[in-house]
Structures are given as C-alpha cells and as structure tokens.
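Asker: just to be clear, the model below is a prediction. Sequence and coordinates:
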Amino acid sequence: MSGCLPRIRVLDMTRVFAGPWAAQLLGDFGADVVKVEQPGSGDDVRRMGFRKQGEDGAETGETSSFLAMNRNKRSIAIDIAKPEGQQQLRDLAAKADVFIENFKAGGLQRYGLDYAALAAINPRLVYCSITGFGQDGPYAPLPGYDPVFQAMSGLMSVTGNAEGDAGAGPAVVGYSVSDINAGFYATIGILAALHHRDTVSGLGQHIDLALLDAQVAAQSHIAMNWLVSGKPPVRGGTASQINTPWQAFETADRPLMLAVGNDRQFAQLCRVLGLPEVPADARFATNRARMAHKPELLPILQGALRTRPAREWMDALNAAGVSSGPINDFAAVAEDPQIRHRGMFRSLDDGAGGAQPMIANPLNFSATPVTYRSPPPALGAQGAEVLRDWLDEA
C-alpha cells in the first residue's frame, strides 16, 4: 500500500470527463479505484479523441481522452439493467468507501443504486453525484456538456477577443474546463466527507455537485468584480480585467505574455524597455491610473517591445523581476526545461511491452508520493480480480 489513501476503496460509476477525472485523482493518491462500466460498450470516452498508431499506421489501443482520465483504475463490466448486476454492485458498494456516479438526477433510483438505498447497506459510504445542473431545480432533468456550461456560467462572456478587435466574439476555453473544475471540486468534497466520517461522525454522506455550479464558483474574482462594482466583465483577449500591463504583446519575432503585478514591477518594466519617464507620468503611475489610460499606454509599450526578439526581452525582464513568458504550443511545452525538470510528461508501462505516454499529477508529497501503478484498463479486464479482492469470490 502506498500514497495518501491506501485503504480507501472507490467505485467509479462515471463516464466521460468530470467523474473519471475525480476518480483518477483518488487513484493517484493511492485509493483502490474500480471503474464500473456497461458490458460491451463501456465509457463513452473510449470512443472520443485520437488513437495511437502502430508502425503500420493502424490505430491501436484506447483514445487519448480515455487515457487522460483513467489511469490507476481497474475495470469491471456490470449490467445494472439486470437484477443480478444490481445486486453485484450493491455487494461491492457494501465494501466501498466512496461511490461516484454521473447519471441524470435520480437516474439510479430505479435500479436500487441511489444514495438512500446504498447508505442503508453501508452507512459509511461517501456518495458523490455529479450532474450538469444538480439534483434539484428547474434544469435538473436536462442534459448538458462542457461548452453549454461555459456559455451558461458567464465564462464565454469574458473569453475571446474584445469588441472592435479582429475576431471579436465569445470563445470556448480550449479544453473541457467545466468538466475538469467539477472533477477537482468532487475530489475536494469527497476528501472532506471522508475526513468528517473518520474524525467526527462515523457516517458517510451524499455530495450533490453540478457542473454549472462548479463553473460559476470557479470564476471567483471575475464574478466578484461584477458583484462588487455592478459592471459586467468584458472580453479582453489576453488582457486582464483588473491589471495592466497584463497581456500579450508583439515582439520582433513572436508574441510575449507580460504580467505586471504592482507599480514597482511596472517601473522595472519601463526601465528595461528604455522608457524611464513613463512611470513618472501621472496617467501611468498607479495600476488604477494605467487601467483608466490603457489606450494611451499600450501603444507606447508595444512600440518598444517590437524592437527586440522575445527571448532577449524575457532574459532582461526575468533579471529585473518582471514576469514574462512565451505563448507555447504543446511541442514547446514538452521541451521546456522547467517542465522537463519537473517530469510533467512521462510514460507508463502499458502492460504489453510498450510505453504509454501520460501527463503527470502535479502534486508532490514529501512522505506519500503519487504513484502510477497501472495504465487505463481495458473494458472489464479486472472483473474477476476485483470480485476476488473485494468480495472474496473465486
């Protein structure tokens, strides 16, 4: 046993992204995670994304999306439409610490697999339901996917190029941010409920998590800007809503992201750019003044930055304590010396003599390190093993 959660058993009855992401995190922390899938088809995400290609060009293995969400799990195929499948899952739930599901609100009740039914069998069970809109409310029965929640949460109203700029209009974030945020919240909630069970009550509880709620909450300071001021945030491209300069600028060869966090850093930026007079101008002396006078300030900075390549500016700015960085594609990310040093791109034995690429968990525990014990499982591959381990069945 290893990791922070070596004695925790998790039934992962989720599909696609949010639930599998949460369950994978628990698996990374050492929990025994069993992925419960429909026989024959399994998780929908087994058919979403790109597949690796063999030397002959033929597709091999699971999809990139499935591989991203399902390491450190074992798979069992159970047909919950059949009474024997329902009973088998109840038997497993009786031995579990955590049950995660993302069926429609109330969808498991007809199978006798809802929280009330399983808590009656196992009062210590932490049961996490992840849905689009939650277990109640006017939208509870509705389906939904990530871009819908990005739109409805307000995120798309602040994401994309500003009005009047080329390509103006709302844009989706380039990955399934609502799913991933919900997965993080689910993991936090599950860990909190386990702690309460083990230190306070001795009992599990039901966690009701909605992707829409999670995405609204994750917008934090941007949403709070509106609550405090009454002014709606706007789309700003790469620019911050509250600081300036805090955006991408053109250099002699490629874009460079600048993030100036205070007035001292602004003075340092101007010194490096050869503009020592700018911080002394009352229009630019404070961040509040700079925000009010962005149309005058930005062309001054842009004109200076276009005179040298991005690498030269980065070296000079880093030496002056001003944060800057390139806008990398993933090939550049993988080659970045800091990313390589931190080991964020790794490979895992795929169980067939090959190497499965993966993106590492970013948490580094001093005493209970994250472990990568197994690649994402084939559908139902460990069913007999799980039944033996959990239920002492042959």
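Answerer: In hand now; what should we look at?
Asker: C-alpha from now on. contacts and neighbour counts both.
Answerer: Will do.
Asker: in what helix or strand does residue 178 lie?
Answerer: Assigned by DSSP states H and E, residue 178 belongs to helix 177-196.
Asker: no no, residue 247
Answerer: Per DSSP H and E: residue 247 is located in strand 246-250.
Asker: got another one to weigh against that:
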Amino acid sequence: MAAVLDGLKVLDLSWGIAGPMTGMLLADHGAAVTRIEPPGGDPFAGMLGYKVWNRGKRNAVFDLKDAADHALFRRLVADADILIESFSPGVTARLGIDFAALSAINPRLIYCSITGYGEDGPDAHRPGYDALVAARSGLQYEQRGWPEGAVWHMTGRENPFVEAAEIDPDWVQGANREGPLFVASPWPSLGAFFSASTGIAAALFARTRTGRGQRVQTSLFQGALACGTGVWQRMDDPDAPGFNTWILASNSPKGHFQCKD
C-alpha cells in the first residue's frame, strides 16, 4: 500500500529539533526528504536524537553563498513540494532563498518557517534556542520548585494546598525550592513541531483546491504557549476549579512518592 505522502518532494534546511522532526514525520509518511546542510555540518549532529530526527532522509551539502551551489539549489526548488527552514529572521532574504524568491520559481511550493519568536515583534531577533524560549515563556518558572507550581508566588495568593504535607511532608518542604527549574523536555520545540506539521498538512489540502502553495509560519515561542496553556489561565484565576483536582478530588493522588511493589 502506498504511503499517504508518496510522490512529494521535501527540502529540509532546518536545524535544531522542531524542523528536523517535521521533516522526519513527512519522511515517515512516504515523502522523499532531502536534508540540506552547510559545509560545516549541522551543529546538532553530535546529539543522540540527530539520527532519529533525520531518519529516512537523503543528505546533501550546499554552500548557499556559492553561486554554483545556489543555482543548483534553485533547480531543486523548482521541483519541490515543501521546504522547511529555521533560519533567524532576515537570513533567508539575504541568501536569496526567502518565500518571495522561491515561490517565483515554484508557485506550488509550500514554504515552512520555524523561528524562535516569530519574524517581527520585540523578541524576533533574540536567540531562539529551546531552553531560552522555555525561560522567556514562563515554562521554567512554572515548574514545581514550589508546592503546586509557582502560581501562588507569582500572584501573591495564599496557597491552599499546604495540607498536602499530610500526604508527604517532603512534597511541601523537602525537595521543593524556589524556581525556576530547568525543563529537560524540549516543549517549545515539540509544540512548534506539531504546529508546523499541522500547517503543512493544511497547506497541502489548500493546494489541491487552489493549485498554489503558501507560506506556513510558527515559532518555538508559539509552541511553548501551546504547551503551557493551563499556566496562563491559572495566572488569571488561580482559584478556578479543575487545576488541582489531583490533590482534592482524585481517587489516586498523582505525584512522586517513595513506594515499593
């Protein structure tokens, strides 16, 4: 049985986690993905996840500042369906590979951009690494350095869950400390990966109706906000029901407890 994306050609110029995972998903579903790296290689190549995120892809090396490589790259674009890039804002325009330039070559091209904070706004040119975005968005601050998260400290409200000490005193006093705490899971990148994949799927569907491609944009900051929706709601109304049912209303309290079989 043919895979759902058989016949589609993808150029993956991205680096980091979100873009390569987007290309990975397309390859998993049958697309022919060519990963394009600079002569110096991908700075993430030493990470264990690199081989996972880039499975099923062909690799090619292009120096997009070189005229011959640039011309060859444009020939690939003319026959491509999807392009994924994660350059900082303004870089693709300087290289002559922005959406305006490449859609003129191939009007059916779906051009996916993944940045740190979007292309405009006060944070657009901040370094867009996952951990920095997690800190900027509040995800690290919300980690459980305090009982039930940081919301009570941030709002100045009284924490009604100190009675959790009756369950496990260490939960309130022992292992907890003032945050922020480092978030090991790359939630901003994972959120951006899902957003990019959904956007590309929607653009492919739209192309069946219009015959034209379009630009799809997302950011790690957008991914962080998507993963932390409950945090922002809690800040507005920390007493709202439903945020802490694992303490008050659950038949099986959830958390970390020292146990044995």
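Answerer: Here it is on my side, so go on. Computed from a predicted structure; not experimentally measured.
Asker: TM-score for these two?
Answerer: The TM-score (TM-score structural alignment, normalised by the length of the second structure) is 0.81; 229 aligned residues with a C-alpha RMSD of 2.0 Å.
Asker: in the second structure, which residue range corresponds to the helix holding residue 178 of the first structure?
Answerer: Alignment note (TM-score structural alignment): helix 177-196 of the first structure is matched to residues 187-206 of the second structure.
Asker: what's the mean deviation for the matching stretch versus the first structure?
Answerer: Comparing stretch 187-206 of the second structure with its match in the first structure after superposition yields a mean distance of 1.1 Å (mean C-alpha distance after the TM-score superposition for the first structure).
Asker: report the distance from the helix holding residue 178 of the first structure to the chain centre.
Answerer: Distance of helix 177-196 of the first structure from the chain centroid (C-alpha atoms, centre = their mean, to the nearest Å) equals 11 Å.
Asker: for it, buried residues please.
Answerer: By 16 or more other C-alpha atoms under 10 Å, the buried positions in helix 177-196 of the first structure come out as 177-187, 189-191, 193-194.
Asker: in the second structure, what sits opposite residue 241 of the first structure in the alignment?
Answerer: Using TM-score structural alignment, the partner of residue 241 of the first structure in the second structure is residue 244.
Asker: show me the contacts for residue 12 of the second structure.
Answerer: Residues near residue 12 of the second structure by C-alpha atoms under 8 Å, 6 or more residues apart in numbering: 19-20, 23, 33-36, 83-85.
Asker: ok, and those residues in the first structure?
Answerer: Checked against the first structure using both residues aligned by TM-score structural alignment, their matches' C-alpha atoms under 8 Å, the contacts of residue 12 of the second structure keep these contacts: 19-20, 23, 33-36, 83-85.
Asker: quick one: the helices in the stretch 101-250 of the second structure?
Answerer: Assigned by DSSP state H, counting those that start in this stretch, the stretch 101-250 of the second structure shows helices spanning 130-137, 151-155, 169, 187-210, 220-227, 229-236, 245-248.
Asker: and those helices as TSV, adding distance to residue 97 of the second structure?
Answerer: Listed next are the helices of the stretch 101-250 of the second structure as TSV, based on distance: least, C-alpha to C-alpha, whole Å:
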stretch	distance to residue 97 of the second structure
helix 130-137	25
helix 151-155	44
helix 169	58
helix 187-210	19
helix 220-227	22
helix 229-236	34
helix 245-248	50
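Asker: which among those helices is found nearest to residue 96 of the second structure?
Answerer: The minimum distance between residue 96 of the second structure and these falls on helix 187-210, with 22.2 Å, by C-alpha to C-alpha.
Asker: go ahead and name everything in contact with the closest one.
Answerer: Residues outside helix 187-210 of the second structure that contact it (C-alpha under 8 Å, 6+ apart): 17-19, 21-22, 25, 108, 110, 112, 114, 130, 133-134, 212-214, 216-227.
Asker: and those, which are buried?
Answerer: With burial judged by 16+ other C-alpha under 10 Å, the buried subset of the contacts of helix 187-210 of the second structure is 17-19, 21-22, 25, 108, 110, 112, 114, 130, 133-134, 212-214, 216-227.
Asker: quick one: residue 62 of the first structure from residue 333 of the first structure, how far?
Answerer: Computed with C-alpha to C-alpha, to the nearest Å, the distance linking residue 62 of the first structure and residue 333 of the first structure is 24 Å.
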